[in-house]
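Enquirer: Any chance you could fold what I've pasted below:
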Amino acid sequence: MVSRLILILGDQLSPDLSALRNANPDNDIVVMAEVGDEASYVPHHPKKIAFVFAAMRKFAQQLRAQGWNVLYAQLDDTKNAGSIVGELLRRAQDTGISRVRATEPGEWRLIEALQQAPLQVEILEDDRFLASHKDFQDWAAGRKQLRMEYFYREMRRKTGLLMDGDQPEGGKWNYDHDNRKPAPDDVSYPGPMQFTPDAVVEDVLDLVDARFGEHFGTLRPFHYATDRAGAHRALMQFIRNALPRFGDFQDAMLDQNRFLYHAVISPYLNAGLLSPLEICRAAEDAYKSGKAPLNAVEGFIRQIIGWREYVRGIYFLEGADYASRNALGHTRSLPAFYWGSDTRMRCISKAVEQTRDEAYAHHIQRLMVTGNFGLLAGIDPHQVHEWYLSVYIDAYEWVEAPNTVGMSLFADGGIIASKPYVSSGAYINRMSDYCKNCAYSVSAKTGEDACPFNLLYWHFLARHRDRFAGNPRMANMYRTWDRMDETRRDTVLRDADLFLNKMDRGERV
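Expert: The predicted structure is shown next:
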């Protein structure tokens, strides 16, 4: 039998990985490596690097306990080649094995690197997802619009989740209307389960601190789980204690509460420590046993088998250039306050502060605060894309790029979103308490103290009128703009330009 090198990446920490399936522990050799290239091709958050490295080390221990021969390179190994392909070549030379088996990476960058490696590389599809590439291609074929809602319904039928025969449980596919309550006065949930670092994690934290301490983000305290057992405990705590109220407040934001009723299990899911079906079935069981309402469970399951599967489908369907698209021609540089410089905008400040400390922010903070501002201000989408990829613990390009380039920034020209997700400060005020403590006035429409989101909202619509005036979902916006008297419109645009010019000069805004 011909021996193979079995490559396992840091987001492929699943025992049923396709590359491991039907491999032979007596003959094949697992290759895993902590490499500088993967930790720094964008300046990843130190917490993300530490999470991935620690989880990799523990997964390698698990494989060894199962009888696998694992060749593992730690970052500080003096022989470490510094890249995934470099490590494969080193191991091939050491073992005399030139055949490599790999599960498809979640980034075109790595796929192309493996395809170009001077080795015999077999790349298997990553079937930990519920929709294969062919499944998504078949669904997308012939459709003028690739709307997630219709894909989600197919996934419900395929999995049987929340189905009553061939009909959706409760008679409706989507309970989003019930899931848009503004921020509550208080939150009874103490937040996601926290874990005390063990010896393995502490060693990794010291390593990351020494090598990547200059990256944006706070490394300690570190509370994430780094193995499957911990990830599963975190999931079940969420199901028992937070899922019942998750739906009501999933879009809400609070100045002094970073997590509300969110699960914060995406790092574990995207790294392979949890599977999508086990998560969804746990949520469905809570509904069936009367422990969580349908609106909460449906909204939670939709994020996983609907949105998560859908954006992966888009990423691979659209091809390797997707992350570099810029349909609106935005070129403004990313402001320094995305990296923690001071800003008077309370919502931005709180979202960035939380991101710095936790390597996490929930979907509305990403979409309607940092993403919304980036779109309104005309920031270069590739710079915003690289920021999101850098700072979040759950960010891998297959999931991050469609959410940023497509959903947040409309840089894909409308493949994902039927209209730009833009809003004035009124939305943020309705869904959060940020505006109460902001230096700007959310009720002011013009002037130096006016909420910048108010000014930039109209500025965005005005400068992109030719593109969006004919969009039926934006007609009311333009009618409202046209009803303003000319003097007020000129004042709004002037004040928006003053704000943008001040920001471009690097002044505090």
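
Enquirer: From now on I want contacts and neighbour counts done on CA atoms only, so please keep to that.
Expert: Will do.

Enquirer: residue ranges of the strands in the stretch 151-300 of the chain, please?
Expert: Counting by DSSP state E, counting those that start in this stretch, the stretch 151-300 of the chain has these strands, from start to end: 163-164, 167-168.

Enquirer: Adding distance to V187 and mean neighbour count, write the ones you listed out as CSV.
Expert: Shown next, in CSV, are the strands of the stretch 151-300 of the chain (distance: least, Cα to Cα, whole Å; neighbours: other Cα atoms under 10 Å):
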stretch, distance to V187, mean neighbour count
strand 163-164, 31, 14
strand 167-168, 31, 16
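
Enquirer: ranges for the strands of the protein?
Expert: Remark: strands assigned in the chain by DSSP state E are 5-7, 29-33, 69-73, 99-103, 120-124, 163-164, 167-168.

Enquirer: Now do the fifth one against strand 99-103, angle only.
Expert: Interaxial angle of strand 120-124 relative to strand 99-103 (axes from the mean of the first three to the mean of the last three Cα atoms, to 10 degrees): 20 degrees.

Enquirer: Which residue comes closest to H44 once chain neighbours are left out?
Expert: Using Cα to Cα, 6 or more residues apart in numbering and skipping residues adjacent in sequence, the residue nearest H44 is S390, 4.2 Å away.

Enquirer: And this one, please, so the two structures can be compared:
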Amino acid sequence: MRHLVIVLGDQLDAASSAFDGFDPARDALWMAEVAEESTHVRSSRVRSALFLAAMRHFAAERRADGWTVHYTSLDAGVTTLSDALAADITRLRPAGLVLSAPGDWRVLQALRGAGKAHGLPLDLRDDRHFYATVRDFAAHAKGRKQLRMEYFYREMRQRHRVLMDGDQPCGGQWNFDADNRGSFGADGPPPVPPRAGFAPDALTREVLVTVAQRFPDHPGDLSAFDWPVTRDQALQALRLFVDERLPDFGRWQDAMWAGEPWLWHAHLSAALNLKLLNPREVVTAAEAAYRAGRVPLASAEGFIRQVLGWREYVRGIYWTQMPGYLDRNALDAHAPLPAFYWTGDTDMACLRDAIGQTLRLGYAHHIQRLMVTGLYALLLGVDPNQVHAWYLAVYVDAVEWVELPNTLGMSQYADGVKADGRPAGAGPMASKPYIATGQYIARMSNHCAGCRYRPDRRTGDDACPFTTLYWDFLARHEARFARHPRMALQVKNLARVPAPERAAIAARADALRRGSGA
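Expert: As a prediction, this is how the structure comes out:
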């Protein structure tokens, strides 16, 4: 054997750089299901099932192409990727290993170590799935005092000629966020278009049985599993989104409604992160729909910003900041993650709904993640590494390169530190912490109408914990943000709170951290 070509669970792309020069007569594909990928964090059963089902379908397709595939299933009982690879290196004796750059620092180190232990060279290739290489991002970042996604996004738009009219952005502006912050109002959302769902075939049903047996105490409802697990299914999901959801995506992308988990969102991030979809075809489809007059510019731009902007930006942050990025804690937050994040058992209606659907479906949209589950953890002062581990475990689209910067940096505002660990103002993911009182949730959803807490109160047994903790957050970090250009006004508002009320806020916040009152 010339090359053993390693394909990871989030690299299911037949056009991957790992297959450049692949010779079926001399090379073989290598894949492995190992327990560690579901247990290093307590992975949702839906997440594990999605990865494994997609992997098995990809392997079957490559075998149908006439390729040799060496595949280790979960039933083999191998714990780690490095153990599985080491065993097959010994058995197959390849001359070399080929790997497209993985999305996880931990996995890269493990596979490099396995190859080195056997004296085998590892041909590590660029992952050309992305618009930008890590070197491209490093060049963008070089010499800048402060990194911001907005400037990177504009460069990407210009470089790749996306939503551009000549040298100018379509519509004369780069950002249509102001048009994309609608709420449903008292009447709630209009009829929601059906989501693209795919009944499990025999291969997927086998996976569901295996996952249920191996991880019985992990969260996730496998009876409702209908995620796309093949490229053909992912392409169907893309077409359905562009035709039926994208026209209203922008208008309601920040809105929430109890009992409505899917709304007008794309639900494509899992397929993108598994590489069943290429971001270029996703962006092209959205832009084509706009230019054909089928989708408003604000919706097309808002969606493209998530793919061409945020997705590419967070990958650059991850690979230029690791491994130290994982341990950043700029706000010195050390509270434990509340136990109800694993049960949904809380009196707070917004958290009960968002966590409940997350544990059941492995999915929540970006505002539920940022401004409900993430916001509460930030205000409470939870250790950002614990928040990161939870997000990585529970969401079907979670791969560390995309999840970690979004959680630790954007959601928890924990990445603004120097190399020696001292605070250094804003980090590369966010210029300010995303904080709000319960009034924000009242404005963007119907959760507060059925909740026992009052979002307009900051003290008392019926005060919304989000509101109490918002004012406590400002008090605890008053010195840090007093001169912050985007936070100073909020800190000044704190000065208007009488001293006795500030003491009551602090006392109630302490009680919430001890686990009472929520």
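
Enquirer: Let's have the strands of the stretch 151-300 of structure 1 in CSV, adding distance to F337 of structure 1.
Expert: Output for the strands of the stretch 151-300 of structure 1, formatted as CSV (distance: least, Cα to Cα, whole Å):
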stretch, distance to F337 of structure 1
strand 163-164, 45
strand 167-168, 44
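
Enquirer: Would you format the strands of structure 1 as TSV with distance to V369 of structure 1 included?
Expert: Shown next, in TSV, are these (distance: least, Cα to Cα, whole Å):
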stretch	distance to V369 of structure 1
strand 5-7	38
strand 29-33	36
strand 69-73	39
strand 99-103	35
strand 120-124	38
strand 163-164	34
strand 167-168	33
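
Enquirer: Which helix runs longest in structure 2?
Expert: Ordering each helix of structure 2 by length in residues (DSSP state H) puts helix 45-64 first.

Enquirer: Give me the contacts around it.
Expert: Outside helix 45-64 of structure 2, the residues within contact range by Cα atoms under 8 Å, 6 or more residues apart in numbering are 9-10, 12, 31, 33, 38, 68-69, 71, 203-204, 207-208, 211-212, 215, 218-222, 225, 227, 229-230, 274, 361-362, 393-397.

Enquirer: filter those residues to the buried ones?
Expert: Neighbour-count burial within the contacts of helix 45-64 of structure 2 applies to 9-10, 12, 31, 33, 38, 68-69, 71, 204, 207-208, 211-212, 215, 218-222, 225, 227, 229-230, 274, 361-362, 393-397; the criterion is 16 or more other Cα atoms under 10 Å.

Enquirer: Stretch 241-260 of structure 2: end-to-end distance?
Expert: Stretch 241-260 of structure 2 has an end-to-end distance of 17 Å (Cα to Cα, to the nearest Å).

Enquirer: My error: substitute stretch 418-435 of structure 1 in the last question.
Expert: With Cα to Cα as the measure, stretch 418-435 of structure 1 spans 28 Å from end to end.

Enquirer: That stretch aligns to what range in structure 2?
Expert: Aligned by TM-score structural alignment, stretch 418-435 of structure 1 falls on residues 431-448 of structure 2.

Enquirer: Enumerate the positions of that stretch that are buried.
Expert: By neighbour count with 16+ other Cα under 10 Å, stretch 431-448 of structure 2 contains the buried residues 431-439, 441-448.

Enquirer: What about the residues you listed, which are in helices?
Expert: Checked against DSSP H, the buried residues of stretch 431-448 of structure 2 include these in helices: G438, Q439, I441, A442, R443, M444.
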